[in-house]
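Colleague: Structure of the sequence below:
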Amino acid sequence: MPFQIIRQDITKMQADAIVNAANTALQMGGGVCGAIFNAAGAQKMQTACDKLAPIQPGEAVVTPGFALPAKYVIHAVGPVYSPVELERCRELLRSAYTESLKLAKKHRCKSIAFPLISSGIYGYPKAEALEVAKQAIEAFLDEYEMEAYLAVFDKSAFVLSETLLGEVESYIDQHYVDAHQPKNRNLLGVESEALAYAAPSMPLPMMAPSAALDDLMERLDEPFSDTLLKLIDAKGKTDVEVYKRANIDRKLFSKIRKGHGYTPRKPTILALAIALELTLPETDDLLERAGYALSQASKFDVIVEYFIVNGRYDIFEINEVLFQYDQPLLGV
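Modeller: The predicted structure is shown next:
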């Protein structure tokens, strides 16, 4: 997927490029910087950096990855946080991300992984640093195709609205059914309709049985890709707008669009539903086309359902909440 926030050691990531939160002298430091130097081979990395130093806050340079899994290390310098120069700090931090992405593009990288720049000894509040990172990365991905990862060690960067988290928690309390409780599975809509035809006491109104059955079978046979394309047209959106808002890459979207028997995974379908701003019944119908259904026994499903029911279609906001609950993210 184009942009994903993950909990992982950045030195072990298989991205084409990883970003080092560097200092202006490009000297080996502590924290993420020290870990990257050590994993790459400290002496070789320092020699390469010495040839490029110094650089200024907001700038970035690139070296080989040496012993790292990544081919390149992009060394970006963020600002030292100053609340009296907040706007300047934001500009420099945003530039550190943007310049890193430009270098990755220049070196034909298909993937890049960032730490949360300036959030360590440079003192940038993690929640504010995360917001700047998201804005810079999302803006770049609106124009260019690349997979971007933000590797964080813990959830402390995610200071979400207490009101939002409270509303989500309340919704979970009301709708989540513990999977260990015995219960009957809710029928899919098409299953309910099929049962209706088998029960004379439950006819579908306004339709002759043969016509109703023909209609049901026609809808069952419609490929998922055909339904998706119809929805895109009905919602007045473009393909590019949909796959970017769904946070999936162009190649995956093209595979889904062509069909040929390919069925995307449930998180991908829900990401498309969010991108299309579908209602809950429309989402249910789209899921049914691929053989899925929302379940009250799945906390993941209940959380996504909350956002759909409340008309909140920001996929990154949804993924932040899913991240808090240790759930899979939308788009993959």
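Colleague: alpha carbons only for contacts and neighbour counts from here, please
Modeller: Noted.
Colleague: If you tally nearby residues, what's the number for the closest residue to residue 63 other than its chain neighbours?
Modeller: Nearest residue to residue 63, sequence neighbours excluded (CA to CA, 6 or more residues apart in numbering): residue 73, at 5.4 Å. By other CA atoms under 10 Å, 26 other residues sit near residue 73.
Colleague: With residue 4 instead?
Modeller: 20.
Colleague: Setting the sequence-adjacent residues aside, check what's closest to it.
Modeller: In space, residue 4 is closest to residue 149, 4.9 Å off (CA to CA, 6+ apart).
Colleague: what's in contact with the helix or strand containing that neighbour?
Modeller: Per DSSP states H and E: residue 149 is located in strand 147-151. Contact with strand 147-151 is made by 1-10, 110-116, 137, 249, as judged by CA atoms under 8 Å, 6 or more residues apart in numbering.
Colleague: what's the residue nearest to residue 250 when sequence neighbours are not counted in contact with, if anything?
Modeller: Nearest residue to residue 250 in three dimensions, chain neighbours excluded: residue 243, at 6.8 Å (CA to CA, 6+ apart). For residue 243, the contact set (CA under 8 Å, 6+ apart) comprises 249, 250, 253, 272, 275.
Colleague: measure residue 243 to residue 81 for me?
Modeller: Using CA to CA, to the nearest Å, residue 243 is found at 35 Å from residue 81.
Colleague: okay, the contacts of residue 243 in a markdown table with distance to residue 86 next?
Modeller: Formatted as a markdown table, these follow (distance: CA to CA, whole Å):
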| residue | distance to residue 86 |
| --- | --- |
| 249 | 34 |
| 250 | 36 |
| 253 | 39 |
| 272 | 36 |
| 275 | 33 |
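Colleague: Please generate a structure for the following sequence too, so the two can be compared:
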Amino acid sequence: MELIIVKGDITKIPVDIIVNAANSSLLGGGGVDGAIHRAGGPAILAECLEIRARQGECKTGDAVITTAGRLPANKVIHTVGPVWIGGQNEEEEKLKNCYKKSLQIADDYGAKVISFPCISTGIYRFPKRLAAELSLEVIKSYKCRILEKIIFVCFDEESYDIYHNLLDS
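Modeller: You can find the predicted model right below:
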């Protein structure tokens, strides 16, 4: 499996599945979540509303899949990362679950290429280096059945440098 790190806008990269760092409401918000909802259009929100009607909000560490609307992808996996409160609330395990569940859904869907943002490192304040270490740990240990390429899309230079340094070491 190929692992690629890029700096850019996750809504512009053609893939089978884009992972969204969603909030539990699934209704869009700021950061990556808002960007994905804006770029993808109302079809994403409509499916999120259907999911909420069936199951309620999405729990931290869990994930659901919807259409990608106008995005250059087939589907969006919405996963809810943990808010960092000092590491005392199982934040590391919850973040790892975001990646595990997203990979499982992507494999089940038959995706070959998936893109991930840096989950929980924005307004949820998860330490960027720790988040990168955990995401790479999960991805390197996951036994993909179908996935061929995973793209980490870093919005800022600091995250991009962290991922590159971790992969180079």
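Colleague: Once you drop chain neighbours, what's closest to the residue nearest the centre of the second structure?
Modeller: In the second structure, the C-alpha nearest the mean C-alpha coordinate belongs to residue 19, at 3.6 Å (CA atoms, centre = their mean). Nearest residue to residue 19 of the second structure, sequence neighbours excluded (CA to CA, 6+ apart): residue 77, at 4.7 Å.
Colleague: give me the element the counterpart of residue 111 of the second structure in the first structure is part of.
Modeller: In the first structure, the residue equivalent to residue 111 of the second structure is residue 109, according to TM-score structural alignment. For residue 109 of the first structure, there is no enclosing helix or strand under DSSP H and E.
Colleague: Tell me which residues touch the nearest residue to residue 109 of the first structure once chain neighbours are set aside, please.
Modeller: Excluding its sequence neighbours, the residue lying closest to residue 109 of the first structure (CA to CA, 6+ apart) is residue 16, at 5.5 Å. Taking CA under 8 Å, 6+ apart as the criterion, residue 16 of the first structure is in contact with 70, 71, 72, 109, 110, 111, 112.
Colleague: how about 10 Å then?
Modeller: Residue 16 of the first structure is in contact with 65, 69-73, 104, 107-113, 147, counting by CA atoms under 10 Å, 6 or more residues apart in numbering.
Colleague: which residue in the second structure lines up with it?
Modeller: In the second structure, residue 16 of the first structure lines up with residue 16, judged by TM-score structural alignment.
Colleague: how close does its match sit to residue 147 of the second structure?
Modeller: From residue 16 of the second structure across to residue 147 of the second structure, the span is 10 Å (CA to CA).
Colleague: Same question for residue 156 of the second structure.
Modeller: To residue 147 of the second structure, residue 156 of the second structure is 26 Å away according to CA to CA.
Colleague: If you count surrounding residues, which of those two has more?
Modeller: Shown here are residue 156 of the second structure and residue 147; by other CA under 10 Å, residue 147 has more neighbours (21 against 13).
Colleague: ok, now which ones touch that one?
Modeller: Contact analysis of residue 147 of the second structure by CA under 10 Å, 6+ apart lists 1-2, 16, 103-104, 106-114.
Colleague: Give me the buried subset of these.
Modeller: 16, 103, 104, 106, 107, 111, 112, 113, 114 (16 or more other CA atoms under 10 Å).
Colleague: For residue 69 of the second structure, see how far away the last one is.
Modeller: Here the distance between residue 114 of the second structure and residue 69 of the second structure works out to 16 Å (CA to CA).
Colleague: Repeat that for the third one.
Modeller: For residue 104 of the second structure, the distance to residue 69 of the second structure equals 22 Å [CA to CA].
Colleague: cool, and the first one?
Modeller: Going from residue 16 of the second structure to residue 69 of the second structure by CA to CA gives 12 Å.
Colleague: Leaving out chain neighbours, which residue sits closest to the counterpart of residue 74 of the second structure in the first structure?
Modeller: When the first structure is aligned by TM-score structural alignment, residue 74 of the second structure is paired with residue 71. Once flanking residues are discounted, residue 71 of the first structure sits nearest to residue 65: 4.9 Å by CA to CA, 6+ apart.
Colleague: one step back: which residues are in contact with both of residue 16 and residue 69 of the second structure?
Modeller: Here residue 16 of the second structure and residue 69 share the contacting residues 75, 76, scored by CA under 10 Å, 6+ apart.
Colleague: For the second structure, which segments count as strands?
Modeller: In the second structure, the strands defined using DSSP state E lie at 2-7, 17-22, 63-67, 75-80, 113-116, 149-154.
Colleague: Average offset of the second one relative to the first structure?
Modeller: Taken over the aligned residues, the distance from strand 17-22 of the second structure to the first structure averages 0.3 Å (mean CA distance after the TM-score superposition for the first structure).
Colleague: Count the neighbours of residue 22 of the second structure for me.
Modeller: Residue 22 of the second structure has 28 neighbours, counted by other CA under 10 Å.
Colleague: Tell me the mean distance between the longest helix along the second structure and the first structure once they are aligned.
Modeller: Determined from DSSP state H, the single longest helix within the second structure is helix 91-109. Following the fit onto the first structure, the mean deviation recorded for helix 91-109 of the second structure is 0.4 Å by mean CA distance after the TM-score superposition for the first structure.
Colleague: Show me what that helix is packed against.
Modeller: strand 17-22, strand 63-67, strand 75-80, strand 113-116, helix 128-141 (3 or more CA pairs under 10 Å, 6 or more residues apart in numbering; DSSP states H and E).
Colleague: hey, which of the ones you listed is tucked in deepest?
Modeller: Using mean count of other CA atoms under 10 Å, the stretch among these with the greatest mean number of neighbours is strand 17-22 (a mean of 30).
Colleague: ok, residue 152 of the first structure to residue 164 of the first structure distance?
Modeller: Going from residue 152 of the first structure to residue 164 of the first structure by CA to CA gives 22 Å.
Colleague: ok, those two, which is more surrounded?
Modeller: With neighbours defined as other CA under 10 Å, residue 152 of the first structure and residue 164 compare such that residue 152 has more, 19 against 11.
Colleague: Disregarding residues adjacent in the polypeptide, which is nearest to the counterpart of the more buried one in the second structure?
Modeller: Residue pairing (TM-score structural alignment): residue 152 of the first structure is matched to residue 154 of the second structure. Residue nearest to residue 154 of the second structure in three dimensions, not counting chain neighbours: residue 7, with 4.7 Å by CA to CA, 6+ apart.
Colleague: Residue 119 of the second structure too?
Modeller: Take residue 119 of the second structure and drop its neighbours on the chain: the residue closest to it by CA to CA, 6+ apart is residue 21, 5.3 Å away.
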